Each structure stands twice: as C-alpha cells, then as structure tokens.
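Asks: Let's see this in three dimensions:
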Amino acid sequence: MASNRPAPEAPFVPSQRSSSDTFGYGSYRSEEGPWEEWNPTEESLAPARGKHRVAKQRGGGGFARSSTVLGVGVIAAFSAGGMASANTGKPPVSISMPDLPSVGSLISDDDSGQDAAPALSGFGAEASTATDRSGAAADAGEALRERIMAQAESQQTQVADRAQAAAEAAAAKAEAAAVAKAEKDAKAEAAAAKEKAEQAAKEKAEAARLAELAKQYTLPTSSYTLTATFGQAGAYWSSGYHTGLDFAAPTGTLIKAVHSGTITEAGWAGSYGYRTILTLDDGTELWFCHQSSINVSAGQKVGTGDVIGRVGATGNVTGAHLHLEVHPDGAANGIDPMAWLHSKGLNP
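Replies: Next up is the predicted model:
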C-alpha cells in the first residue's frame, strides 16, 4: 500500500515580472520560474487513504491514537506551508519531522505489513475489550444464576429442615404422650393391683376374724329349714311383716345359746309363746321364741352352745319352728338376723 501522495504542483506559467517580484531568496531562479497563485480545494486536498489510517481506539489505545494525530498534523503542516508560500510569497519554511517510529510507520511505503500493527493492535484491543465485556457479562449472568440457584437450594434446605424438625417434634410429642399414657396405665394397673391386694388382705383378715368368731358363735339349732326371712310381708304377722328368722324343725329339737352371755328373760310372751332372751356382753339381745320348753332362768350365765330350750309351736304359729330376733342394745325394733349371723362368721 502506498504512503500519502504528494500535493499537486501548481501549473507553471511564464510571467513578465521583474526580478524584484521573483519568488525565492532574493534572486530569481530559472528553475523556480514564475508561479501562479494556487488555492487548494477539497478535491485537490482529498483525505489521504491507505494503511496509515488507524481505527479509533478505545481504552488502552492511547499511544496509537496519538501517533495518528501527530502524522495527520505533520501532513497538515506541509499543506499549510505550501499554501502560505503560494499566498504570501514568503520564502518557504524548513520543517523537520521528529524521528518517531509510529509516524514513520504511518507514512512509510513499505508493504511488509509491519506498519499495520499499530492500527490492528487498536482494533484487536477493541475486539478483545468487547470479548472481555461479553465474557464478563456472561460471567456476571452465570454468577447471578448460581447465586439464585444457591438461594433456592438454601430455601429448599431450610424448608426441608423445618419440615424435618416439625416431624421430629411431632414424633417426640407422640412418643412423650405414649410414654405418659404408658406410665399412667402402669400407675393405674399398679394402683388396681395394690387395691386388689389390699382387698384380698382385708378379706383374708376378715375371714380369719370370722373363723375366730365362729369358734365363739354357733347356730341356734340343727336339722332345720329356713321358712321365713326378715321383712317378709304377710297377714300372719300383726306388724304386717316378719320381724325375725324362722328355723323350722321337729318339736323338741335342742335350742343352743349362740354366744356366751346372760339370760335376762325366760317365760311366756303372748304371741311369741315361750320366749328366752339372751343378752350378750355388747348389749345385743337375742330372742328365742315359740319354744316348747325352757331350760334356763333369768340371770343365768351361759356359754356358746349351751342348751337353753327346745323347738315348739307355742304362741301365734302354724307349725313347730324357732323364731329368732336380734335387737342391738335392747332396741324395740330388731335387725335382720341373717346379716347379723353372717357378721359373726355363721352361714345359716
């Protein structure tokens, strides 16, 4: 590629000027000849085109841009010098160019391609910068995507952790409730077992007590049949209900003292027939009624099992039997003889 083309020469036209109007250094030179005024135009000063033009630099291409500006400045100086010579007629001014590698490379005619390096270097730097920017944008986008993904993963992890913590808390609560229920059931079972054991112990103690009492108490007769119980209603009894317990047995069957005590009455008692009253040490009165005969008298001490009379059918009766009544503390109204005998370990 060629360097800058030289400015066009002014046309040579002979002139009749005197030696005093000659252009030069005070003397007329035939080779310089008479000159006509030359005004450069846009066509005559067309911008130089060629390899010395450098692409606009960005960023770090400051040196190449400066070299280009300097080269353009030198060319403008040459053109201005020519115009000044043509217009003013003053002697030409010698202009020296500094020895700058960048300027030399810009105006050199060498086609080796080395002078294209500064221009291409700027273009390469711009392309590299664009590539770097594109890469940086891609890196920024990738970094943003990774950060968003990391945030999403972190949130998912937090949700999973909270769900796991809630599940563990629910499991722990359920386990605690199960343990509490098991403990409660165990305590209830232990209490029930304890109560059952206590009840069994009480029953055993009561059985032992009754067994001991049974040695002290006895049924009033033997070979009998229970024909009427306490509280039974009927027209046979003046009070409207039965006030004792009837042991039906053949006339003459022995009647025994249920427990040790004192005979407080023995004789006829109207509708009760022949009656014997045995008063125990605790004040309980036992009435033995409808006897056929009495074997004891008032004030007499008797022991358990002593014969106090015989079964009969005296008084208001329908047949031979022993009518037994129990009056705690000598009360007028008696209690159920069956229950009282049970309390003494006896089972009629």
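Asks: CA only for contacts and neighbour counts going forward, please
Replies: Fine.
Asks: so which helix or strand takes in the residue lying closest to residue 289 once chain neighbours are set aside?
Replies: Excluding the flanking residues, the one nearest residue 289 by CA to CA, 6 or more residues apart in numbering is residue 275, at 4.3 Å. Under the criterion of DSSP states H and E, residue 275 resides in strand 274-280.
Asks: Please give the structure of this sequence too, so both can be compared:
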Amino acid sequence: MASNRPAPEAPFVPAQRESETFGYGAYRAEEGPWEEWNPTEDSIRPVRGRHRVSKQRGGGLARSSTVLGVGVIAAVGAGGMASANTGKPPVSISLPDLPSVDSVGHLFDDDSSNAPKATTASLSNVGVTSADSAKGADAGEALRNRIMAQAEQQQSKAETKAAAAAAAAAEKAAADAAAKAQKEAEAKAAAAKEKAEAEAKRKAEEARLAELAKQYALPTSSYTITSTFGQAGSMWSSGYHTGLDFAAPTGTLIKAIHSGTITEAGWAGSYGYRTILTLDDGTELWFCHQSSISVSVGQKVTTGEVIGRVGATGNVTGPHLHLEVHPNGQSTGIDPMAWLRGKGLTP
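Replies: The predicted model follows:
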C-alpha cells in the first residue's frame, strides 16, 4: 500500500513582536525569532566577535548579573521561538532591581574599556569596612571580630561595674566600721567622763560632808540604835516611831549637834524632859527623855556643847535619847538618820 504524502509545510513567517517586551525600545532582527537549531560540530565551535562575553567585573554580583543577562536573552529567544511555533504572542518579562540595558549590553561588546563598571559590591564583602578591607578580612571575619570586640567590651564593662560595686561595698564597710568605732569611742569617752564627773562629785560631796562634820557632831557617845524612824508599834501614840533612839546609860552626856539657839527647855508630857535647839536655817532638833537639862531658853550654844543628860523620863521602857528633826519648825518630823548622814555623820 502506498503511504500518504506528507502535507507541505507552511512557509516560515517571522512572528511580529511588541516593541516593549524586553525594554530595548524597538524590535531588532538579530534578537529572533529563530528557526529551530540543531547543533553540529561546526556550530558549537567557540564564537568569536560581537557575542563573545567580556571579562567579568565587579565581583560576585557582577558575575551573577552576567549570567542573569545571558539567561534573560536566552529566555527572550526561547519566547520568540515559541511565538513562531505556536503563533501565540510572547510574554513580556519584567525584572526588578536589574542593571540597565546599557549596563547589560557591555557584556556583548568587544571593547571592554567603554563598558560601565558595576556599581554593586560583592555579597561576600557586605558589612566589611574600609579598615577591614585594608586588612584583607571578609564579611565573616569582620563580623566575628566585631562580636569578639563587643563581647570583650561588655566583659570589661561588667568587670568595671563589679569592681566599682566591690569598691563601694568596701568603702561602705569601712565607713560603717569607722562610724561604729567612733560611736564606741564616744560612748567610752562619755562613760569615762560620766565616771570622772561622778568621782569628782563624790569627792566634792565627801569634802563638803567632811567640812560639815567639823560643824556637826553626834548627840551622844557609847550608844546603841534601838528604834528607827517610821517603825510601827502600839507603844507610840501616833502608831509609829517619830524619831531615832540612842540607848545609853542614864547620865550619859547629850551634846548640841550644831550651833544654834535654845528655844525650849522643860517638861513635855510623854517626851519627859525635852530641850529644843533651833538652828540658823530654822530646823528644830528635839532632845527628849532627859534626866536633866543644862541650858535655858534663849541661850546660844555651839557644836559639841553639853545641853543635858540621858534619862528615862516620860513614856519609855528604858534610858535612851529620843531625837527628832523638824525642818522649819514643822509639826511632822523627818528621818533623823538621813538628816545626820546628810551632815557627814554616821550614827
């Protein structure tokens, strides 16, 4: 059986391109569309002339731009072939952030001296300063150096801060210790001063009492204290003892405690025979239960002068001298023991 004859091929008609599909501004015949190309030994030999790619400049980004430009041209050519074979209009391609056509065109120019230099830097040099470039460091090394420098700076700051804190703590501790020592020293000084003042006061009081003791004297000798002031008991009409009792044998001498004036001398009921000596400050001294009186009213006496004798007259249980002290002539007396001690005397 005879085979069918193949249909005649349609005559080749170049496809019409839009003038702005790539950005060159007008259609160029050398851009295609082209017929289907079957490479042969002769056709794959190195191409010389206008289509020889110029030497790459500008580092990695320029090298990428070159490859991208060639790829774009190949894609455009392929689009033209597809348009020729399919009859469909070519698809326009827009590439953002690419070099201008003039910058790409120099890739196909034999004269590389007129080609503009790429303005983009190599990606491997991003972040590298001029000082780093002078040292020959790449971006990674520069970044490492910066990180190390920042780490050292932060560590130095931390050490400085810690040292400042330690110094402040030491200074505060020293200040606290100094303040504590100062307080202790002040307390010791105050205690020593107080002790010295107390000692001086004691000595002054002793000197005063010693001087007073020269002016005052105990009312009798060879005695025994039998009853004290304020002692409670039913034998006293007031319910308590109002004076100080010096028990001594009958006839023992009674002396004037201090110089003054005799304001009373005679019988006084339960007090028996009593003599009252009024001192210059108005204090009255009562000498009671005497067996005899040796002075009279209005008489001036001096310290240690005899004014009577111990007896057992009045309300008594035995011979003794009952002594009372009435400041300013008051009816109520005070403790004769304390008053005598205030005058430097110790009963």
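Asks: Report the TM-score for the pair.
Replies: TM-score of the superposed chains, computed with TM-score structural alignment, normalised by the length of the second structure, equals 0.64; 243 aligned residues with a CA RMSD of 3.1 Å.
Asks: Buried residues of the longest strand anywhere in the first structure, list them for me.
Replies: Identified as the longest strand of the first structure according to DSSP state E is strand 285-294. Across strand 285-294 of the first structure, burial judged by 16 or more other CA atoms under 10 Å covers 285, 286, 287, 288, 289, 290, 291, 292, 293, 294.
Asks: Need the residues that contact the strand holding residue 275 of the first structure.
Replies: With contact meaning CA atoms under 8 Å, 6 or more residues apart in numbering, strand 274-280 of the first structure is reached by 257, 259-269, 285-294, 308, 314-315.
Asks: Ok, stretch 317-327 of the second structure next?
Replies: Here stretch 317-327 of the second structure makes contact (CA under 8 Å, 6+ apart) with 242-250, 282-290, 310-313, 332-336, 339.
Asks: For the second structure, just list every one of the helices.
Replies: Secondary structure of the second structure (DSSP state H): helices located at 59-86, 101-105, 130-135, 139-215, 336-342.
Asks: Of all the ones you listed, which one is nearest residue 43 of the second structure?
Replies: Minimum separation from residue 43 of the second structure across the helices of the second structure (CA to CA) falls at helix 59-86, 16.8 Å.
Asks: helices or strands up against the closest one?
Replies: Of the remaining helices and strands, those touching helix 59-86 of the second structure by 3 or more CA pairs under 8 Å, 6 or more residues apart in numbering; DSSP states H and E are helix 101-105.
Asks: which residues of the first structure does the helix it packs on align to?
Replies: Across the first structure, nothing matches helix 101-105 of the second structure (TM-score structural alignment).
Asks: which parts of that helix are buried?
Replies: For helix 101-105 of the second structure, the neighbour count (16+ other CA under 10 Å) marks 103, 104 as buried.
Asks: surely residue 121 of the second structure meets residue 58?
Replies: Yes. Between residue 121 of the second structure and residue 58 there is a contact under CA atoms under 8 Å: 6.6 Å.
Asks: follow-up on the earlier one: average gap between the longest strand of the first structure and the second structure?
Replies: Following superposition, strand 285-294 of the first structure is found to deviate from the second structure by 0.5 Å on average (mean CA distance after the TM-score superposition for the first structure).
Asks: Not counting its own residues, what contacts that strand?
Replies: 251-252, 266-267, 272-280, 308-315, 317, 320-330.
Asks: Narrow the residues you listed to those that are buried.
Replies: For the contacts of strand 285-294 of the first structure, a burial check counting by 16+ other CA under 10 Å picks out 251-252, 266-267, 272-280, 308-315, 317, 320-328.
Asks: Make JSON lines from the buried residues of strand 285-294 of the first structure and add distance to residue 133 of the first structure to it.
Replies: Output for those, formatted as JSON lines (distance: CA to CA, whole Å):
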{"residue": "285", "distance to residue 133 of the first structure": "125"}
{"residue": "286", "distance to residue 133 of the first structure": "126"}
{"residue": "287", "distance to residue 133 of the first structure": "128"}
{"residue": "288", "distance to residue 133 of the first structure": "130"}
{"residue": "289", "distance to residue 133 of the first structure": "132"}
{"residue": "290", "distance to residue 133 of the first structure": "135"}
{"residue": "291", "distance to residue 133 of the first structure": "136"}
{"residue": "292", "distance to residue 133 of the first structure": "139"}
{"residue": "293", "distance to residue 133 of the first structure": "140"}
{"residue": "294", "distance to residue 133 of the first structure": "139"}
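Asks: Fine by me, we can end here.
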